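Asks: structure for the following, please:
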Amino acid sequence: MADVLMLCHDQHLDRRVVAQAATLIERGHFVRLLALSFDAETTHEVTAEGIQLIRIGLNHIVPENPTYKGYMARQYKLNDLLNWGANRYPGQLGAFQRIFNYGSRLNWNLYKVLLLVRYRNRVLHDPLPFRQAFVKHGAEFQSDLVQVHDLPALEAGTELAALWDVPLVYDAHELYPEQKTFSRAQRKICSKAEAHHIKKATLIFAVNHSIGEEMSRRYNIAKPITLLNAIDPPLEFDPLARYDLLREKLGLSSQRRILLFQGGFAPYRNLENLIDAMALVKTKDVDLVMMGFGDFGNLLKAKAESLKLLGNRIHFLSAVPQNELLQHSASADIGIIPYPHVDLNSYYCTPNKLFEFIQAGLPILSNDSPELNRFVRDNNFGYSYKMENSKKIAEAIDHAFSSSNLSTWQSKIKSKREELTWSKQSDEYANSISTVLPSCTLETKRVIGAV
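Replies: Next up is the predicted model:
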């Protein structure tokens, strides 16, 4: 048995993280996972899968960049001035307090200006502020192996692995530096950090072939092992059953056919164009169901309402629990993945919904992208089309719903979906991990020490 320490900078745990941890636990290993809390203080819990989960309090996430350090240095000087004035002139305490408050506001505004100058981004600040928090919380849990999920925790992972002289595993969930929301300065910071620390990893995973090839080329490393975001259908899902939950919830006629988008409502996902496209779709019996979460959904609803399509041809539903998701997916006629090519991550994407649609037996309509084509086009799981604007999306929808291949797409997915489950991927993952685990784990060392 090995003690494995996992680091993940997310608050909402990606199912990929949970699946990997559960795979190790099923094989007799002990897994402790450090992730971020939703609250200020650190908490401890044990998940249903048996993961020892430590959520790091947000108070511990302290930026380490020079801009923040300069801000804090000025703030300490202001505090020293307040203390000096209060001790030397106690009768003028109120005046010194006002000077301190004014100086603090000025210092904070200066800090924001300097952040803008440094990162060229008014929305995001330090892209990698997690090293200190993860090292501080993880150092007390000596482990046989450290696994890092995505770039923000990679520097901390390399430090902890070096501290204990154990293997480091890096699972790249995406091309992290290539996010559309990052400025050029932030992308440069992230790329430099990944290039430096990735070479310290003993084993590297990537979410698909294209991202693995890009990382290999970019960092001059061996191609990472491809580990898909596949899922196992929950016990509650019957692949032979006929589900109709979406029509039941929305009160739609059985004559209406459903195009389903499921997942997070967020910018840069072509969702505004998808809403606009429904005003251009010529196939009259098709309704779009948007089932998901996120404040961006309010903007999408307003757009649908302005087109007089809300509750008519466009419907919104809240996200459902994972154990109910496939039943809802299977209630649609086609699932859509319209992600535009706004960055390399979108261009090479294989999002969770791809594998959810596959396990639900749902034909797929996707943007024309290398990795989506690998599944949708090459396996005949559906139809892909260049979705450059709302007109193109409407054309794609019309073509897909008028195609004579709908039943073929569905049968192809159902015949191959067992090959694309996490059960298949988990063997690849566990076998790869076993090749880098030390022959003498901590558990063995404890036994030897006891003797």
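Asks: rest of the way, CA atoms for contacts and neighbours
Replies: Will do.
Asks: start and end of stretch 222-241, how far apart?
Replies: End-to-end distance of stretch 222-241 (CA to CA, to the nearest Å): 44 Å.
Asks: buried residues in that stretch?
Replies: Counting neighbours by 16 or more other CA atoms under 10 Å, one finds that the buried residues in stretch 222-241 are Lys223, Pro224, Ile225, Thr226, Leu227, Leu228, Asn229, Ala230, Ile231, Asp232, Pro233, Phe237.
Asks: for the longest helix anywhere in the chain, packing partners?
Replies: As assigned by DSSP state H, the longest helix anywhere in the chain is helix 93-119. With contacts taken as 3 or more CA pairs under 8 Å, 6 or more residues apart in numbering; DSSP states H and E, helix 93-119 sits against helix 66-88, helix 184-197.
Asks: take these and write them to a markdown table, including mean neighbour count and distance to Phe381.
Replies: Formatted as a markdown table, those follow (neighbours: other CA atoms under 10 Å; distance: least, CA to CA, whole Å):
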| stretch | mean neighbour count | distance to Phe381 |
| --- | --- | --- |
| helix 66-88 | 15 | 50 |
| helix 184-197 | 17 | 35 |
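Asks: export the ones you listed as JSON lines, with columns for distance to Met278.
Replies: As requested, these are exported to JSON lines (distance: least, CA to CA, whole Å):
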{"stretch": "helix 66-88", "distance to Met278": "47"}
{"stretch": "helix 184-197", "distance to Met278": "35"}
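Asks: quickly find the element holding Leu7.
Replies: strand 3-8 (DSSP states H and E).
Asks: pull the distance from the helix or strand following that strand to the chain's centre.
Replies: Scanning forward in sequence from strand 3-8 by DSSP H and E, the next helix or strand is helix 15-26. Put simply, helix 15-26 sits 16 Å off its chain's centre (CA atoms, centre = their mean, to the nearest Å).
Asks: same question for stretch 328-347.
Replies: 15 Å.
Asks: quick one: buried residues of that stretch?
Replies: For stretch 328-347, by 16+ other CA under 10 Å, it's 328-341, 344-347.
Asks: again with stretch 207-217
Replies: By neighbour count on 16+ other CA under 10 Å, the buried set for stretch 207-217 is Val207, Asn208, His209, Ser210, Ile211, Gly212, Glu213, Glu214, Met215.
Asks: adding secondary structure and distance to Arg74, write those out as CSV.
Replies: What follows is the buried residues of stretch 207-217, written out as CSV (DSSP: H, G, I helix; E, B strand; the rest coil; distance: CA to CA, whole Å):
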residue, secondary structure, distance to Arg74
Val207, coil, 44
Asn208, coil, 46
His209, helix, 48
Ser210, helix, 46
Ile211, helix, 43
Gly212, helix, 44
Glu213, helix, 46
Glu214, helix, 42
Met215, helix, 40
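Asks: before we go on, could you also do this sequence so I can check it against the first one:
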Amino acid sequence: MMEKKVCAFVYNNCKNDARVLKEAKTLANAGYQMRIIALLDKDTVPYEQRDGFEIIRVEKNPIHYRILKAIRYPFWLVKLVVLKIMGVLFQLYERIIIGKTNKTKGEDSDECLKTKLRQHQQSIKSKGLNGYYRHHWKHRKTILFLLLALTGWALPLFLVAGIIGIVFRTIYEGIRKALLVFHKPLCYYDFRSNCLKIVKKEPADFYHGHDLHALPAAVAAWRKTGGKVIYDSHELYTEISVLTPLERKVYRWYEKNIVPKVDGVITVNESIAEELSKRYQIKKPVVLMNCPVTVGEIDHTSGNLLKEKAGITENKPIILYQGAFHPNRGLQNLVKSAQYIDEAIIVFMGWGKLEEELKALVVDGGLEDKVKLIGPVPQHEVLNYTKGADVGAIPYQFIGLNNYYTSPNKLFDYINTEVAVVGSDFPELKRFIEGYEIGKTFNPESPQSIADAINYVIADPSRLQQMKENTKKAAIIYNWEEESKKLLNLYKELQNGIVV
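Replies: Below you'll find the predicted structure:
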């Protein structure tokens, strides 16, 4: 039988998107001809082959980028011509000035005048007239050379060029701000258009849209060439905190109109599946959790890499937070909780915009012995570091339904490395932490509540050990080797014409 072709779309560079890459590898290993279309950036190449599938990356060059570039180019050309004319004039002025200057020794000699004049000419070219004035106004000789350099036709030329520059910048900034209002939709449309160019040349049997911003490309390809379309909702996208009210309305309208028409829907946990089903009156989506690949990934013979990297010598329980240092993840409260924790060390393993703030909190609170921040580790090594912890923390804060329904990758990393878990008292975290008795939940807004949960877990060594043992029961079910079967089953049903 001829191989079925799958074309997936993802609106990032697809370099480290674990979910997208795992799904692609699973489908490729199952005999599907797999292709991913992603975004090209400075860290990636246009074409890549890995693990039995290909990644084609398209350049991000939406129409408003091209418009702004087209506007800038003529001005740049005019500026170049003006600078060339200025260069010729400066050479003439140099000869005139030097020719009319008596050759005297010392500071006012020909060579000294020539050198100074060239310096000021170059300064005018690089700083512009306004910058030149601001930089050199206090120096009497500078003004003299400026007046000499701007005699004759050069002065009007400078004035006209300056006025044109001011007018151009004002108009350009106005156009730029107006176009940037539509920045996101124009970028998504550009991605959609570039994807269609590729799909038209080589259509697929399945189009797999990863998240809402890549779904329009999958739907457009489906409508253009036929086949089946699958929506893979990595989160409750219409509820993410960074959306403006207008963006939220537009995305909700689009999702409401498109999702009921697609052939299959996948999402990351039960809560989001139920929410999507209720909102759009669709059959409950397939739940494909972000579980790690465990076969061959965990080296059980290695020592405690986490402890070594953090420079910990004490024999104390280690509380680990791994992942990005982003706002609204409760990281500041986790640092503050350290002052209430009896005998443990909190380790932050990752990176992000809050790193300096977290370091300052540690120093200000005198918590250097209780809190350690270490950098990220390679993706393929994460689990080997995670297994060095005793307890994994997930202190996400409530900022909307998307965060409230969270079931982050780190939850399954902890479970699959036999690490007990403490997390926010949110539905999906409670489902695992309390359902499998692998830890305790807390109020993420309260450092004291976070500390109480950690103290409860580590206070009794036998209880902590039992929680670690309980993670094994969950790990038997929640690993990629098991989860991937759901993905393959969905594709098999769609291939056989079964409505899902």
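Asks: what's the closest of the buried residues of stretch 207-217 of the first structure to Ala195 of the first structure?
Replies: Set against Ala195 of the first structure, the nearest of those by CA to CA is Met215 (9.3 Å).
Asks: what's near enough to touch that closest one?
Replies: Leu175, Ile221, Lys223, Pro224 (CA atoms under 8 Å, 6 or more residues apart in numbering).
Asks: just flag the most distant two among these.
Replies: Within the contacts of Met215 of the first structure, Leu175 and Ile221 form the most distant pair, 14.7 Å apart (CA to CA).
Asks: can you give me the strands for the stretch 51-200 of the second structure?
Replies: Along the stretch 51-200 of the second structure, counting by DSSP state E, counting those that start in this stretch, strands occupy 53-59.
Asks: counterpart of the strand holding Leu7 of the first structure in the second structure, which residues?
Replies: Under TM-score structural alignment, strand 3-8 of the first structure corresponds to residues 5-10 of the second structure.
Asks: what residues does that stretch touch?
Replies: 20, 32-39, 204-211, 214-215, 217-218.
Asks: just the ones of these in strands?
Replies: Secondary structure defined by DSSP state E assigns Gln33, Met34, Arg35, Ile36, Ile37, Ala38, Leu39, Phe206, Tyr207, His208, Gly209, His210 of those to strands.
Asks: of these, grab the buried ones for PyMOL.
Replies: In PyMOL, a selection of the buried entries from these looks like this (16+ other CA under 10 Å):
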select buried, resi 33+34+35+36+37+38+39+206+207+208+209+210
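Asks: okay if I get the ones in strands among the contacts of stretch 5-10 of the second structure as CSV plus distance to Ile97 of the second structure?
Replies: What follows is these, written out as CSV (distance: CA to CA, whole Å):
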residue, distance to Ile97 of the second structure
Gln33, 75
Met34, 72
Arg35, 69
Ile36, 66
Ile37, 63
Ala38, 61
Leu39, 57
Phe206, 76
Tyr207, 73
His208, 72
Gly209, 70
His210, 69
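Asks: out of the ones in strands among the contacts of stretch 5-10 of the second structure, who's nearest Glu481 of the second structure?
Replies: Nearest to Glu481 of the second structure among these is Met34, at 18.8 Å by CA to CA.
Asks: gap between His137 of the first structure and Gly251 of the first structure?
Replies: Separation of His137 of the first structure from Gly251 of the first structure (CA to CA): 51 Å.
Asks: out of the two, which sits in the more crowded spot?
Replies: His137 (15 against 9; other CA atoms under 10 Å).
Asks: what sits against the residue lying closest to Ser337 of the second structure once chain neighbours are set aside?
Replies: Sequence neighbours aside, Pro447 is the residue nearest to Ser337 of the second structure in space, at 4.3 Å (criterion: CA to CA, 6 or more residues apart in numbering). Contact analysis of Pro447 of the second structure by CA under 8 Å, 6+ apart lists Asn333, Leu334, Lys336, Ser337.
Asks: residue in the first structure matching Pro447 of the second structure?
Replies: The alignment partner of Pro447 of the second structure in the first structure, by TM-score structural alignment, is Ser390.
Asks: tell me which residues in stretch 452-462 of the second structure are buried?
Replies: Residues of stretch 452-462 of the second structure classed as buried by neighbour count (16+ other CA under 10 Å): Asp452, Ala453, Ile454, Asn455, Val457, Ile458.
Asks: likewise stretch 422-430 of the second structure?
Replies: Applying 16+ other CA under 10 Å to stretch 422-430 of the second structure flags Val422, Gly423, Ser424, Asp425, Phe426, Glu428, Leu429, Lys430 as buried.
Asks: any chance of a markdown table for these, columns secondary structure and distance to Lys25 of the second structure?
Replies: Conversion of those to a markdown table gives the following (three-state DSSP; distance: CA to CA, whole Å):
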| residue | secondary structure | distance to Lys25 of the second structure |
| --- | --- | --- |
| Val422 | strand | 32 |
| Gly423 | strand | 31 |
| Ser424 | strand | 33 |
| Asp425 | coil | 34 |
| Phe426 | coil | 32 |
| Glu428 | helix | 27 |
| Leu429 | helix | 28 |
| Lys430 | helix | 31 |
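Asks: can you name the residues that contact the residue nearest to Asn79 of the first structure when sequence neighbours are not counted?
Replies: Closest residue in space to Asn79 of the first structure, ignoring its immediate chain neighbours: Phe100 at 7.1 Å, by CA to CA, 6+ apart. Contacts for Phe100 of the first structure (CA under 8 Å, 6+ apart) come out as Leu78, Asn79, Leu81, Leu82.
Asks: Thr23 of the first structure: which of those residues is nearest?
Replies: Checking the contacts of Phe100 of the first structure one by one against Thr23 of the first structure (CA to CA), the nearest turns out to be Asn79, at 51.1 Å.
Asks: roughly how far does the closest one sit from Pro66 of the first structure?
Replies: 20 Å.
Asks: ok, now Ala133 of the first structure?
Replies: The value you get for Ala133 of the first structure to Pro66 of the first structure, if CA to CA is used, is 17 Å.
Asks: do Leu34 of the first structure as well
Replies: For Leu34 of the first structure relative to Pro66 of the first structure (CA to CA), the value is 26 Å.
Asks: go on, Leu13 of the first structure?
Replies: 30 Å.
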